[in-house]
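# The following block contains a protein sequence and its predicted model.
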Amino acid sequence: MIDGLLMGFENLFQPIPLLILLAATLMGFFGGALPGISGTMLVIILLPISYGLDAIPAFILLTTIYASSVFSGLISAVLFRTPGTPEAVATVLDGYPMAQKGKPGQALGIGILSSVSGGTFGVLCLIFLTPLLASFALKFSSPEYFALAVLGLTVVVSLSGSDLIKGFIGVGLGLFIATIGMDPLTGTQRFTFDSLELVSGIDLIPVLIGLFAVSEVLRKSKEDHTIKQQMQKFKTKIFDSKIFNQIKGTIARSSVLGTLIGILPGVGATTAAMVSYSEATRWSKNKEEFGTGIPEGIAAPESANNAAAMGAMVPLLSLGIPGSATTAIILGAFVLHGLQPGPMLIKNSPDLVYTIFISLLFVNLLILVLSKPFIRVFSKIMKVPYYTLGPAIVIFCIIGTYAVRNSVFDIWVMLLFGLVGYYLDKMKFPLAAVILGLVLGPIAETEFRRGLQMSNGDLSIFVTRPISAVLLGLAVVAIALPLWSSYRKKKKAAA
């Protein structure tokens, strides 16, 4: 591990990776702080650009944007009661009231300190837990990989909320899209309808960009994102010993809780922030003060959501299971670069994995250094209306999609999935479930067939091997528990 970390330092401290780290941090700041743009959308837009880079700078770019955007959502949440990202929803509850009391600088300072503390704790857990899980997973063969892919597909339970049927439909759509093109083992054409464009399959990038970025632009275009309030002059004080003593327990508890929630596949940083806020309220002796602008009400969600964002990378890098919607997109980026996240990644590409670790550690340092000057510049940007930003995003999406394969067909696919994503989102379908089906489907299919080849067609190989049986059992439990809970609620309501 020490050798890997030293290798990561050496890879990061080169001119191009350092420049990408700095630029990605600032881009993440803007993406997270501007309502209507999120870290997820920025990752989607820059995915085609990353495809043209080497693996190390590409993943420095994507993971840094992810980490810094989770932090910067608090800025507009505190100043304008408009969360820049979903992860900052809980920060509004006490951040904005504190700003209304004439203490916006103090509220932002608490948020910055809590974010950096939570993010750093999450990265340390990422560094130590990922190799441990990966070393265990090196015992995997085809049956275990199939079971792991099935377990990853059951993340749909978390992503679909209370409506499990919609989650299954979303995964089914993704699985179907993954079958279009050439059979991975025999080379037979499937669902191509004699179309040359479909022989190579539906490319991941236009589907990702359409479902997430274009559909989001369509949805956001109906809202008014022009911030009409004027930014008042204030000073942001990051460290205040008196306030730190007041919130240090909250930061520690929320960082641990956020990391644990982030590691759970599909739960995400938004849930971590809300749970940590409610736990901070439960532990507090002054419960009635929450919501009025107290430091603990900012520290709890901000330390938790940044810790959870780092925790979500643990199952992605060690097992190949995304911990959130954004890490599902990063999983797609690994596939585009010809890499398979999971136990073999840290064995075959330790330089890449440890460089990601070190870059995420330094992102938190850059947040501490650059957040104050960024907030001053941010006041100039907030007056830009979304009818200017929206078309610019669509243009970048079209250029990025075309650049990957120089294919006009991919642009039409992107626009089609933009409309599909818009209407699926209106019907509350989890879009990330579609991506999970699209990315994990080929893995599940290939490993299932290879497992059958190993056993000469005997299906029992998937349940007689201990690790495979446990993983499939967990997948069954993940599906059965919400069904049982729903049944009990209906029975109780009927009674």
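All right, it came through fine.

# from here on, contacts and neighbour counts on C-alpha atoms
OK.

# which outside residues touch stretch 472-480?
Outside of stretch 472-480, the residues within contact range by CA atoms under 8 Å, 6 or more residues apart in numbering are 147-148, 150-151, 154, 157, 463.

# How far does that stretch sit from its chain's centre?
The chain centroid and the centroid of stretch 472-480 are separated by 23 Å, computed with CA atoms, centre = their mean, to the nearest Å.

# The residue lying closest to residue 125 once chain neighbours are set aside: how many residues sit nearby?
With CA to CA, 6 or more residues apart in numbering as the criterion, residue 125 has its nearest non-adjacent residue at 7.3 Å, and that residue is residue 311. Close neighbours of residue 311, defined as other CA atoms under 10 Å, add up to 33.

# Next one for the comparison:
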Amino acid sequence: MALQYILDTLYQLVTPVNLLTLVLAVFFGLLVGVLPGLTSTMAIALLTGLTYGISSETAILSLIGVYVGAISGGVQTAILLNIPGTPAAAATAVDGYKIGQRGEAGLGIFLGNASAFLGTLFGAVCVLILTPLLSMLSLKFGSWEFFLLAVFGVMICGSLTSGGDSLKGWISGLIGLFVAQIGLDALNSYPRFTFGSMALIGGIPLIPIMIGLFGFPEIVSSFKHQEMKAIKQVINLRVKKGLSILKGKFPTVFRSGFLGVAVGIIPGVGEDVAGWLSYWAAKMRSKKKEEFGKGSYEGVIAAETGINATIGGNLIPVLTLAVPGSTSSAVLLAALWLHGFRPGPLLLSESPGFIYTMSMYLVASAFVMLLLGLLVSRYTVKMLKIDKRILMPIVFVFCAVGSFVIDNSITSVYMMFIFGILGVLLSAMKYPAAPFLLGVVLGPMADSNLRRALVLSDGSLAPFLTRPLCLVFVIGIILMILAQLKVFDKLKPIISKKKNISG
């Protein structure tokens, strides 16, 4: 029966209309991912309205295609300009940009695209196999776990990007968490830190913050140095070397894919946490930890695999519980309802072949994304050959436009300038921007879940220590703090001395 479902889906995919639709949708998604300011949520929402009059199979295929393309497209500008096309690609930029700067941008983009391809495939397999088994895992997460997960994610990001001084990374993340509190609170709709300004009632949009934090420091630094020559870049994807590197990193791919799917299943977390968690796990297990942050191939592979594996992970709760794992999958859930599908507990009994259809759509989108991503990179990599005095003013214009199109408001452009200046100051003081961005992303989740948890427990903090998953997160946070205080380094001589005495 399963084989029949797969064959039926393949027959649908090879029709000229569906093939053309898939290619155009993935290409549009890649463009959305490349351009800072545009998001996968925006792309899916736009296409949902345009697909109203076409067949349900073609409509869902186009939405899956644009979803895959938009999530994977952020790798291009992250490696070339250190400006992540998507917030999740900030994890890729940590090592990807360094790879590009040493003349291997083509190789970096190949590794990023290939890892995105493998992550998407891993997610597709998990949709097919793990949907009935793992979808209930998300129900074990309550408000207590969600709050600790947000704190844990910010601390991991701060530790990884701080260049050895985790405290600076954590301070940056805390500032981001504070910025996320601006606007109406999620529980009582009470305005906080708005100072009477109606422009701040809805909070500060994420995209202007992202563009300002990552775009401005690059633009300013390009004009600070006296020698501003164009980078000589060999436009060579170096596929053979890339495949050789990937072959030796299979455990990293598998581990990052698993983490990406697991994070994707948990509603409201998203690709950002998956990318940083995968990056952190790769660094912890690597024999060459010193290379991370300095242009590690494994760092790019881990981040991109984890980020793209969340696509499949996000679909699991959507299909079985009708609970979206991210804002993008929330729009996709609405599109499924629009086209006559009923995600939820009854989906597997009413449409048992639908999970096979979704898995095959993901696989097909992954193949098209890989081919188009590599073709597009042959042109995008040429950006590095342009003198930065010419390139950066153009980038600055795109930054302003990308901020404006979020809500067609000049206020968003002002916000970009403000956070751009803040980004320059953070860069000058060696404070990483990535934890700040992740703090802004996870801030609403941390705030609303902490307050909800305290209401449910009548102000008691006991559940943070009595619930098993909470205890795991608390232990992890404590271990990170102790590591920063170098407690373990101080214990090593004592332990070795005791061993010598007993020996």
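Alright, I've got the coordinates. Keep in mind the model is a prediction, meaning the values are calculated, not measured.

# Of the contacts of stretch 472-480 of the first structure - the most surrounded one?
Most surrounded of these: other CA under 10 Å gives residue 148, at 28 neighbours.

# Residue 163 of the second structure corresponds to which position in the first structure?
Using TM-score structural alignment, the partner of residue 163 of the second structure in the first structure is residue 161.

# That match: what's it in contact with?
Going by CA under 8 Å, 6+ apart, residue 161 of the first structure touches no other residue.

# how close does stretch 475-482 of the first structure sit to the second structure?
Superposed on the second structure, stretch 475-482 of the first structure shows a mean distance of 2.9 Å to its aligned residues (mean CA distance after the TM-score superposition for the first structure).

# Kindly name the residues of the second structure that line up with that stretch.
The aligned range for stretch 475-482 of the first structure is 477-484, by TM-score structural alignment.

# do stretch 179-194 of the first structure as well
Counting by TM-score structural alignment, stretch 179-194 of the first structure pairs with residues 181-196 of the second structure.

# Give me every residue in contact with that stretch, excluding its own residues.
Stretch 181-196 of the second structure is contacted by residues 200-204, 443-444, 447-448 when judged by CA under 8 Å, 6+ apart.

# and those as CSV, adding neighbour count and secondary structure?
Converted to CSV, the contacts of stretch 181-196 of the second structure look like this (neighbours: other CA atoms under 10 Å; DSSP: H, G, I helix; E, B strand; the rest coil):
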residue, neighbour count, secondary structure
200, 18, helix
201, 19, coil
202, 13, coil
203, 19, coil
204, 20, coil
443, 25, helix
444, 21, helix
447, 22, helix
448, 17, helix
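
# I'd guessed residue 202 of the first structure sits against residue 178; true?
Yes - in this structure, residue 202 of the first structure is within contact of residue 178 by CA atoms under 8 Å, at 7.3 Å.

# Which of the contacts of stretch 472-480 of the first structure fall within helices?
Using DSSP state H, the members of the contacts of stretch 472-480 of the first structure that fall in helices are 147-148, 150-151, 157, 463.

# ok, now which ones touch residue 256 of the first structure?
Residue 256 of the first structure neighbours (CA under 8 Å, 6+ apart): 121, 304, 307.

# From the residues you listed, which land in strands?
Among the contacts of residue 256 of the first structure, DSSP state E puts none in strands.

# how do these look in the second structure, which are kept?
Nothing carries over to the second structure from the contacts of residue 256 of the first structure, by both residues aligned by TM-score structural alignment, their matches' CA atoms under 8 Å.

# For these, give me JSON lines that also has distance to residue 32 of the first structure.
Below are the contacts of residue 256 of the first structure laid out as JSON lines (distance: CA to CA, whole Å):
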{"residue": "121", "distance to residue 32 of the first structure": "21"}
{"residue": "304", "distance to residue 32 of the first structure": "16"}
{"residue": "307", "distance to residue 32 of the first structure": "16"}
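
# from the residues you listed, which is closest to residue 417 of the first structure?
residue 307 (32.1 Å; CA to CA).

# Tell me which entries of the contacts of residue 256 of the first structure lie within helices.
Using DSSP H, the subset of the contacts of residue 256 of the first structure located in helices is 121, 304, 307.

# from what I can see the first one touches residue 307, true?
Translated: residue 121 of the first structure. Yes - the pair residue 121 of the first structure and residue 307 qualifies as a contact (CA under 8 Å) at a distance of 6.4 Å.
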